[in-house]
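# sequence first, predicted coordinates after that:
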Amino acid sequence: MTDHRKYKMPPEWHPHVGTQLHWPSNRNTWPGKRLQRVEQVYLNIIEILHRFERIHLFIEEQALGHARSLMENRSIDFSQVTIHEYPINDVWARDCGPIFVLKDNSERQEIAITDWEYNAWGGKYPPFDADNNLPAYIADYYDIPRFEPQMVLEGGAIETNGHGMLLTTESVLLNPNRNPDLSRKEVEQRLKDYLGIQKIIWLKEGLAGDDTDGHIDDLARFLNKDTILAMTVDDPEDVNYDVLQRNLEILYKSTDQEGNSFQIETLPLPQTRIKGTTVDGSEHVPASYANFYIANGVVLMPVYDDPADQQAISLMDRNFPDREVVGIQCSDLVWGQGAIHCITQPWYGLS
């Protein structure tokens, strides 16, 4: 039997073999004309991303012809897109997709899939059974070893530098709607055992309007093994001010497993208050520049028609000089409660 403790989760900048995306088709998430608008965001992402790496696009049967037609109109190269006809529940590939782990030996790099339980952020949006079954489907389809930690975990709730460190939030992983029977120590041990983690930095809470209960990928991300990007706001009256200040203080005091401090980069949060409300009644959306995606040769950066957009792109240009940084307009996407990082899941090691 393969020992899961010999594997570790790579950082997102590790070379990918592809990116998992789910074509939007859930009318509850995207009512009325919002579905058409978010389809255009997807086409913008696919048009850029497929130039750099293969896309594994999961599409429900009834949406397949329509999606193909839209992509053909954009001159998408289908030799770079693998289409999986699959009954997905929604678009959030980051949270329900397989989390790949790698093991290095002298001859080749071995891969496996960690198959965590997915319950749509505490059972908020049923049904979610098809999405929960995705890691098993992918492992079987590609004949990849699969580990089952027996714990609810979404990919957007964790962030690693690939060198033993992991960022997460108490408001998600210690929330009773995830793993009510597991203690903090037990949660930490499973993360260490299945993802090759040595030390965990716990931030507190997430953004207003974030129905995930506070995913880390809207708050703080590693830019490299020693540098963390943290979101901030300057206005003490802002609904997110106190939360982000507390999280920033934790990051400034944090060290890696050898006691070294991190370099902290900051960006101002874009405007999160919207006109009207989202489907779940919130007046705020979790708009964040931290929800970027690092792919092979490119960083896809969410932008929101905000004065800070260019500042965010410039920071990424500076930190990823070997990658093209492309801004993707995400105001329509984030209305559904997520942005680029939330809808992408990197795959590693497949031929």
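Good, I have the coordinates. Residues are numbered from 1 along each chain as shown.
# CA only for contacts and neighbour counts going forward, please
Noted.
# okay, and Ile328 sits in which element?
Using DSSP states H and E, Ile328 sits within strand 324-329.
# show me what that strand packs onto, helices and strands only.
helix 34-49, strand 298-303, helix 309-319 (3 or more C-alpha pairs under 8 Å, 6 or more residues apart in numbering; DSSP states H and E).
# residues of it that come out buried?
Neighbour-count burial for strand 324-329, counted by 16 or more other C-alpha atoms under 10 Å, picks out Val325, Val326, Gly327, Ile328, Gln329.
# the structure to be compared is supplied as follows:
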Amino acid sequence: MARMKRFTDLDPTPHALGFAMPPEWGPHEATWMGWPADDELWFGHLVGVRDEYAALVRTIARFERVELLVRDEESEQDARRRLTGLNVRFHRCALDDSWLRDSGPLFVVRGAKDPEVALVDWRFNAWGGKFDWQHDDAVPGYVANFLGMARWTRPEVLEGGGLEIAGDGSGLTTRSCFLTPTRNPGLTEEGYAPLLRDFLGVQHLLWLDGGLENDHTDGHIDTITRFVPGDVIVTSVEGDPGDPNFRVMRRNLALLREMRGPQGRPYHIVELPLPARRLEGAEGRLPPTYANFYVGNGFVVVPQYGDPNDKRAVDVLRPLFPGREVIGLSSRRIIEGGGSFHCLTQQQPAGRTWSGD
């Protein structure tokens, strides 16, 4: 592994050095993922989860390299059996779980031509201490060391699924997630603004109130509302007034219609249906959503649940991503763990690794 620099509070911030987090639809060097390994965490559905997960990896690897973390010999053998010959690089790395969107690093980029890439290593505590997290919290350090990439380490808890980035300085999150006392006690909306500006380049932070019922992330933004190119926001809506998600989604929609971008222009709001059928899991209602799509080099993968709204959701998203193949893949077993494709992936932007020298 190459040498890299670890920045502290005494060093310049990414923003001070010209770095910012780019939007997901920018060019990727690779996608980082972690192979599912714990049958108990998947409520006895690990075999089916791995089937769907392998299909996701195979799809992404058609378009860009997948950097796949495997936690032990059994995981590596199973993954290699399914994925040998694909554009996948395997890494033996201790893991608690597979949600790299939240436990993995957030990459920042400097420069448009010949960009340089570094990363920010936020603290991860499994959504407020709900599960084991010590191994997952070390993932950004592993990635930085493997790539020889400079990293800023932060004491604050921040999960990638809790923050949407538009690329124009805008960010979008939820109060139900960011303001929980089990993450960063005492950190207010006003306190998040300079923190996200200094370390991710977010100049214009927007807030919604909450997310889906029974979402163990406390309402991650990536399960309900997403930026897409061109001053567009796609947001989940619930058509059944009797569903507990109806009121929250309607409130979010009203807030989004009042929001303005950094230049004072309103966003174009596109409504995305939630699945029509209620899904139940081992711990009650599951939070299936089509908003947990993942955008990569030339593609968008959209979770499907065997639901009447599956095709409708793909049809809504396809025109928002011209030039990309919009692909529906099954996530019926994966959702048993509480998340889907976006939660399982973390993009590494294209560019030269910056070591901090």
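That came in fine, so what should we check first? It should be emphasised that the depicted structure is a prediction, and the values quoted were computed from it without experimental measurement.
# on that earlier part again, quick one: the strand holding Ile328 of the first structure to strand 298-303, angle?
30 degrees (axes from the mean of the first three to the mean of the last three C-alpha atoms, to 10 degrees).
# which part of the second structure lines up with the helix or strand just after strand 324-329 of the first structure?
Sequence-wise, the next helix or strand downstream of strand 324-329 of the first structure (DSSP H and E) is helix 331-334. Counting by TM-score structural alignment, helix 331-334 of the first structure falls onto residues 332-335 of the second structure.
# distance from the matching stretch to the middle of the chain?
17 Å (C-alpha atoms, centre = their mean, to the nearest Å).
# count of residues packed around Pro273 of the second structure?
Residues within reach of Pro273 of the second structure, counting by other C-alpha atoms under 10 Å, total 20.
# please apply the same query to Asn28 of the first structure.
If you count neighbours by other C-alpha under 10 Å, Asn28 of the first structure ends up with 12.
# and for Glu52 of the second structure?
Using other C-alpha under 10 Å, Glu52 of the second structure is surrounded by 18 other residues.
# and it, what's its match in the first structure?
Aligned counterpart of Glu52 of the second structure in the first structure: Val41 (TM-score structural alignment).
# is it true that its match touches Val334?
No. Using C-alpha atoms under 8 Å, Val41 of the first structure is not in contact with Val334, being 10.5 Å away.
# hang on, the earlier thing: which residues does the match of Glu52 of the second structure contact?
Residues in contact with Val41 of the first structure (C-alpha atoms under 8 Å, 6 or more residues apart in numbering) are Ile328, Gln329, Cys330, Asp332, Leu333.
# ok, now Met316 of the first structure?
Neighbours of Met316 of the first structure in contact, by C-alpha under 8 Å, 6+ apart: Val299, Val325.
# so what touches stretch 152-160 of the second structure?
So stretch 152-160 of the second structure is contacted by 6-8, 13-14, 101-104, 106, 119-125, 178, 183-184 (C-alpha under 8 Å, 6+ apart).
# can you check which part of the first structure that stretch sits on?
Going by TM-score structural alignment: stretch 152-160 of the second structure matches residues 147-155.
# ranges for the helices of the second structure?
46-61, 73-83, 100-103, 126-129, 134-137, 139-147, 175-178, 189-200, 244-258, 310-317, 341-344 (DSSP state H).
# quick check: which of these is buried the most?
Comparing these by mean neighbour count (mean count of other C-alpha atoms under 10 Å), helix 100-103 comes out on top with a mean of 28.
# just give me the mean distance for that one relative to the first structure.
When the first structure is overlaid, helix 100-103 of the second structure sits 0.4 Å from its aligned residues on average, using mean C-alpha distance after the TM-score superposition for the first structure.
# so which bit of the first structure is that helix matched to?
Helix 100-103 of the second structure lines up with residues 93-96 of the first structure when matched by TM-score structural alignment.
# the strands in the stretch 101-250 of the second structure, which residues?
Per DSSP state E, counting those that start in this stretch, the stretch 101-250 of the second structure carries strands over the ranges 106-110, 116-123, 151-157, 164-165, 170-174, 204-208, 225-228, 232-237.
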